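Enquirer: using only what follows, build the 3D model:
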Amino acid sequence: MTKKICLSLLSVLVLCALWQTVSTCINAPLLAPGLTDIARALVDLCSTKDFFASLGATFLRCIVAFVIAALVGFLLGTAGGLSKSLAQFIAIPLWCIKATPVVALILLALFWLNSNNIPIFVACIIALPVITESVKAGICAVDKKLLETSHIYKLSSWQEVCIVRFPALLPFARQGLSTAYGLVWKAVAAGEVLSLPQNGMGTVLSLQQVHLQTAHVIAATIILVASGYVSQLLFTLLFTNIKIHSVHVPQRKTFETNNASSKDIRTNLQRDGFSYTFTKESVTAIIAPSGAGKTTLLNALAQDQTNSNELVSFVFQEPRLFPTLTIEQNIFIAASAVLPQEKAYERTQHILDASGLRSVSNRLPEHVSGGERQRTSLARAFAYPAPLLLLDEAFQSQDIAHECMLLQELQTLLSEQKRTVILVTHDAREACVIADKVLVMQGFPLRTVQELQLLPKKKSAAKLYVSPDETIITAEETIHTLLLNSMNGHDLTKSKSS
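Expert: Presented below is the predicted three-dimensional model:
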């Protein structure tokens, strides 16, 4: 920081030295007054009774223009971000505004408005496209996967705005508003120079130029530049201090759950001709070649459950944690969407202890390891009291140690809370050590090749994964054989055995 300040001061000193050298060589105060003349002009301007009124009027016009442009820009940007048709509709007017010279806008405004309002009008027009496009970009930049997660866990609309949409918008809004404010300051000054309102720094500039007071023109320009820099710096600091994770997360009231745990979960995808009944409170693993439609099946299941107002937990291939919430808050926000706040808190604390995440509970997702993020995703799914749990290759990209840890955690949590679990994986051993049955499937369209019933496990999932018993090895070999034949193009459903 000190180095930056020193370099900035050195730059100013070099510029002053160059200016003084040019002024001395030319020896023409009307063209290039010396630093002494400029300093006297600064003192002279600051000592006049109308100076601070002019500076205040310019600053007030900037604030008014900026607020109006921000409000209209946020409205248009939000509309354009949410609707492609509206975005196309406003694209041409915004392009015309950006292509129109500032002087042309000022001259046109002279026909329509009085001199006090012309700078405000021009500044609004100049800043509007910048703010609109920044907001639109922020709206479009929202993570669609996080939106899907918020819908799965039934976050309210306000929670979705606070946790998903606002964090995506804020960086774009910061940049756009900061740029727009700089343009507003320049546009107001230019508008004042040509419209000559009663008070304004642009009026001061124009009058001093008429009287051929070059030193005073430069002094007024220095004041404008310094005032604009300081105000923009304060504005930037204000927006920088807005911490997204400090946004209050409102809690929802109790959500009445349907009695989904009392019946089998059934999916019937008519478009693929696939139908299967998953047994209640059992773990079913699905294994199929890549591209067969396993993830599509889980997404369809989740969508059907959500559309019918049933509860469903989903552990995706990637953690999909809300980046502005801590590990504890990510778990709590899911539980509190259904449970009363006190019960949600108790459930969160229990899950944190059971999953071994207590030591990192107050950290943001970016400050924990990949394995801890995936464990948080699993913990969040268990904190959410849904009878159906979907896992889409939830343990991929994990080393053996972390995969064993996650499998053991899943087994432990399932022993405490019975769920109907559907697990999609490419790892045959992973499926065999955790599942009650394995569906080996083939795509185009998706259909079951063979259903393997597995015996109850006598060892922990972690131990079985590292040292599988004979039953696990046999099932694993069967799965590999079926998958290999499927990849060779054989239609295994014709020789299906159970």
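Enquirer: contacts, neighbours, all on C-alpha from now
Expert: Will do.
Enquirer: what number of residues are in the vicinity of Thr179?
Expert: A count of nearby residues for Thr179, using other C-alpha atoms under 10 Å, gives 15.
Enquirer: how about the contacts made by it?
Expert: Taking C-alpha atoms under 8 Å, 6 or more residues apart in numbering, we find Thr179 in contact with Val130.
Enquirer: next, the buried residues of the strand or helix carrying it.
Expert: Element membership for Thr179 (DSSP states H and E) is helix 166-195. For helix 166-195, the neighbour count (16 or more other C-alpha atoms under 10 Å) marks 166-170, 172-178, 180-195 as buried.
Enquirer: run this one through as well so I can compare:
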Amino acid sequence: MKNKLFWQRAGAVLFALVLWQFAAMALGQQLLLVTPVKVAGRLAELVRESAFWQTVGFSFWRIVAGFLLALIAGAVLGALSARVHAIEVLLWPFIVAVKSVPVASFIILSLIWLQASSLSVFISFLMVFPVVYFNTLQGMQATDRQLVEMAHLFKVPWRRRLLYIYLPQLQPFLLSACSVALGMSWKAGIAAEVIGIPSGSIGEQLYEAKVYLSTADLLSWTVVIVLVSVLFEKLFITLLKRAFAGLERL
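Expert: The predicted structure is shown next:
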């Protein structure tokens, strides 16, 4: 089944590349759209430069840091809100504000408060936090109340309740949250870098490609963002599933 899905997706990617190639050839304007062959060639040139890996690392670690901080904060506060209704009520206006206000507004405000180099960490955190918080809250609220009451009645230790009642219930909610939030963190983090233009970031490279009308560079860096985002998502979700499986065996 997995092999079939892999080949289906590979075929879809190939179809998209062929469509892109024909569209670029039909348009005949490299300033507007270059072919995937030219993008691949430019990407091959970039990966041979040490500055390329430094740039990818600069953005990667900051966006991942924002995601992980939001994952921890969202999971902890979501669990606390499920147990203490007052916390849920107090957090409600902040969560609604973060969900409703456009990311561009937060980026511009953050430029007043923070250095440009820290911008992607903060913006990634803001975009991921509500997703993890609400999923954790829903997962905790969906836990079987009778099972929880029985655990209290028989004085089951908190560690066992966490391992055998709460974590199995939270697993699908957290996996879903992470799957959605990882893509959001990269989109928001790179958008923050494009506006804040921190030196040595992917956002700076995208901005310079736009200024110099270098479509090949613009699309090459876009491909890099997609690849890094997808690969990290696959790796993180796999590790998270293994972590849950390991906890269940304890």
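Enquirer: any idea what the TM-score comes out to?
Expert: Taking TM-score structural alignment, normalised by the length of structure 2 as the basis, the two superposed chains have a TM-score of 0.93; 248 aligned residues with a C-alpha RMSD of 1.5 Å.
Enquirer: quick revisit: any idea how far the helix holding Thr179 of structure 1 is from the chain center?
Expert: Computed by C-alpha atoms, centre = their mean, to the nearest Å, the chain-centroid distance of helix 166-195 of structure 1 equals 23 Å.
Enquirer: report the next helix or strand after that helix in sequence order.
Expert: Later in the chain than helix 166-195 of structure 1, the nearest helix or strand by DSSP H and E is helix 201-210.
Enquirer: ok, residues contacting that next one?
Expert: 54-55, 58, 188-194, 196-197, 214, 216-217, 220-221, 224.
Enquirer: and with 10 Å instead?
Expert: Residues from elsewhere that reach helix 201-210 of structure 1 (C-alpha atoms under 10 Å, 6 or more residues apart in numbering): 45, 50-59, 119, 186, 188-198, 212-221, 223-224.
Enquirer: that one: which residues count as buried?
Expert: Neighbour-count burial for helix 201-210 of structure 1 flags 201-208 (criterion: 16+ other C-alpha under 10 Å).
Enquirer: mean deviation, that helix versus structure 2?
Expert: For helix 201-210 of structure 1, the mean deviation from structure 2 after alignment is 1.2 Å (mean C-alpha distance after the TM-score superposition for structure 1).
Enquirer: now the buried residues of helix 201-210 of structure 1 as TSV including distance to Ile5 of structure 1?
Expert: Output for these, formatted as TSV (distance: C-alpha to C-alpha, whole Å):
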residue	distance to Ile5 of structure 1
Met201	28
Gly202	30
Thr203	33
Val204	31
Leu205	30
Ser206	33
Leu207	35
Gln208	33
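Enquirer: tell me the one of the residues you listed nearest Arg40 of structure 1?
Expert: Each of the buried residues of helix 201-210 of structure 1 was scored against Arg40 of structure 1 by C-alpha to C-alpha, and Gln208 proved nearest at 14.3 Å.
Enquirer: from Ala220 of structure 1, how far off is that closest one?
Expert: 9 Å (C-alpha to C-alpha, to the nearest Å).
Enquirer: which element is the closest residue to Gly191 of structure 1 other than its chain neighbours on?
Expert: Setting aside the residues directly before and after it, Gly191 of structure 1 is nearest to Pro119 in space (C-alpha to C-alpha, 6 or more residues apart in numbering), at 4.3 Å. Using DSSP H and E, Pro119 of structure 1 sits within helix 118-140.
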